[in-house]
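**Q** Predicted model and sequence below, questions to follow.
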Amino acid sequence: MEISGIISAIVIGIVIGVLGRLVVPGRQRIGVLWTIAVGIVAAFIGTGIAAAFGVADTKGVDWIEWIIQIVLAGVGVAALDRIKARG
């Protein structure tokens, strides 16, 4: 992966993290940096899953890939919030 691909993955990860946080109902007790980290991880994993199913490179916007990434980010934000609530 080239440096431009890594930078774009980070930027997309930030957007995915914010959208994933918006999907989770209620107030989350995690910070912005955790949200960004979850979004970046969800973007990488979501791209891998989308590539495995063959929906990563389509003509136009890859809506299915975005949905997978946002769902993963929502699950990650909810899981991290639950972990933080216990501690």
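**A** That came in fine, so what should we check first? Residues are numbered from 1 along each chain as shown.

**Q** C-alpha from now on. contacts and neighbour counts both.
**A** Fine.

**Q** Can you tell me the closest non-neighbouring residue to residue 74?
**A** residue 20 (4.0 Å; C-alpha to C-alpha, 6 or more residues apart in numbering).

**Q** contacting residues for that neighbour?
**A** 39, 70-75, 77 (C-alpha atoms under 8 Å, 6 or more residues apart in numbering).

**Q** For residue 27, state which of the residues you listed is nearest.
**A** residue 77 (10.9 Å; C-alpha to C-alpha).

**Q** Counting by contacts, list what the helix ranked longest in the chain packs against.
**A** Taking DSSP state H as the assignment, the helix of the chain that covers the most residues is helix 63-86. Contact partners of helix 63-86 among helices and strands, from 3 or more C-alpha pairs under 8 Å, 6 or more residues apart in numbering; DSSP states H and E: helix 3-23, helix 32-53.

**Q** let's bring in a second model and compare:
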Amino acid sequence: MEIDGIISAIVIGIVIGVLGRLVVPGRQRIGILLTILVGIVAAFIGSGIAVAFGVADTDGVDWIEWVIQIGLAALGVAALDRTRARR
């Protein structure tokens, strides 16, 4: 992966993390850096899942891939929020 691919993955991860946080109802007790980290991880895992199902390379916007990534980010944000609430 080249540097422009890494930078674009980070930018997409930020967007995915923020959208995932917006999907989760209520107030989350995690910081923005954890949200970004969850978004980056969700973007990578979501891309892998989309490739496995063959929906990653379509003409135009890959809506199914975005939905998978945002869903994974929402799960990650909710899981981190739940662990923060127990402390």
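**A** Nice, I can see it. Quick caveat: nothing in here was measured; it's all calculated off a predicted structure.

**Q** quick one on the thing from earlier: for the longest helix of the first structure, buried residues please.
**A** Across helix 63-86 of the first structure, burial judged by 16 or more other C-alpha atoms under 10 Å covers 65-66, 68-78, 80-81.

**Q** got the angle between it and helix 32-53?
**A** 140 degrees (axes from the mean of the first three to the mean of the last three C-alpha atoms, to 10 degrees).

**Q** Tell me what angle helix 63-86 of the first structure forms with helix 3-23.
**A** Using the same axes, to 10 degrees: helix 63-86 of the first structure against helix 3-23 is 60 degrees.

**Q** Give me the contact list for helix 63-86 of the first structure.
**A** 16-17, 19-24, 28-30, 35, 38-39, 41-43, 45-47, 49-50, 55-56.

**Q** 6 Å - rerun?
**A** Helix 63-86 of the first structure is contacted by residues 16-17, 20-21, 24, 28-29, 38-39, 42-43, 46, 50, 56 when judged by C-alpha atoms under 6 Å, 6 or more residues apart in numbering.

**Q** Report the secondary structure state of the residue mapped onto residue 25 of the first structure from the second structure.
**A** Using TM-score structural alignment, the equivalent of residue 25 of the first structure in the second structure is residue 25. Under the three-state scheme (DSSP: H, G, I helix; E, B strand; the rest coil), residue 25 of the second structure adopts coil.

**Q** any idea how far the residue lying farthest from the centre of the second structure is from residue 69 of the second structure?
**A** The centre of the second structure is farthest from one residue, residue 87, which by C-alpha atoms, centre = their mean lies 24.4 Å away. Remark: distance between residue 87 of the second structure and residue 69 of the second structure (C-alpha to C-alpha, to the nearest Å) = 28 Å.

**Q** cool, residue 15 of the second structure as well?
**A** If you go by C-alpha to C-alpha, the gap between residue 15 of the second structure and residue 69 of the second structure works out to 10 Å.
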